[in-house]
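**Student:** curious how this folds, go ahead:
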Amino acid sequence: MGSSNQSQLSSEQYLIAFMERMNRKELSFEDCLFLFKKEEERKTFYSQMNDFSLLRRIDRPIGGKNKIYFVLRKK
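**Tutor:** Got it, this is the predicted structure:
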């Protein structure tokens, strides 16, 4: 039996805690990659990203590229 789920804080909870601590209204995808440095952390983030319920994904075209941002959903 693997214990990976026990110590695994959800990526979404981690990002929200970081945003509150740093008083940030949004995080870019690059910010997320900076926060999740280890490959295992990034895999977890990628797998959970589409299921976020409190963070909303926003796609913004910037300089011909699509940039991904996450913002807190309005309550």
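**Student:** CA only for contacts and neighbour counts going forward, please
**Tutor:** Noted.
**Student:** what sits up against stretch 16-30?
**Tutor:** 55, 67-72 (C-alpha atoms under 8 Å, 6 or more residues apart in numbering).
**Student:** let's see this one next to it:
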Amino acid sequence: MKKFWAIACVIAFTAFWTFGFLALAGLFGDRPFDWTSALISLAGLGLGIYARLQINALTASITKGMHVRPTQGEDEFAEKVHA
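**Tutor:** Predicted coordinates for the structure are as follows:
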């Protein structure tokens, strides 16, 4: 599930920056402004923030160091692989 949220985060922030720059080009450049660029940009920002929060929630154990060997002493196969 972490990979899904990571991919969603990248795609959402890509949409945010791409359509955000298009909206800014419509405001300050020669391109005509349309609201769809601004709305897609805001949706990308919202989804990107939500996806990043999901990644933080799913990887909270990494900062505690619990991801290294959660089966230490419990699984013989894991002990052989990590030895």
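**Student:** TM-score for these two?
**Tutor:** Once superposed, chain against chain, the TM-score is 0.26 (TM-score structural alignment, normalised by the length of the first structure); 38 aligned residues with a C-alpha RMSD of 4.0 Å.
**Student:** coming back round to it: what is the nearest of the contacts of stretch 16-30 of the first structure to Tyr14 of the first structure?
**Tutor:** Leu55 (11.3 Å; C-alpha to C-alpha).
**Student:** for Gln13 of the first structure, see how far away the residue nearest to that closest one when sequence neighbours are not counted is.
**Tutor:** Setting aside the residues directly before and after it, Leu55 of the first structure is nearest to Leu72 in space (C-alpha to C-alpha, 6 or more residues apart in numbering), at 4.5 Å. Distance of Leu72 of the first structure to Gln13 of the first structure, given as C-alpha to C-alpha, to the nearest Å: 11 Å.
**Student:** give me the more crowded residue out of those two.
**Tutor:** Leu72 (17 against 13; other C-alpha atoms under 10 Å).
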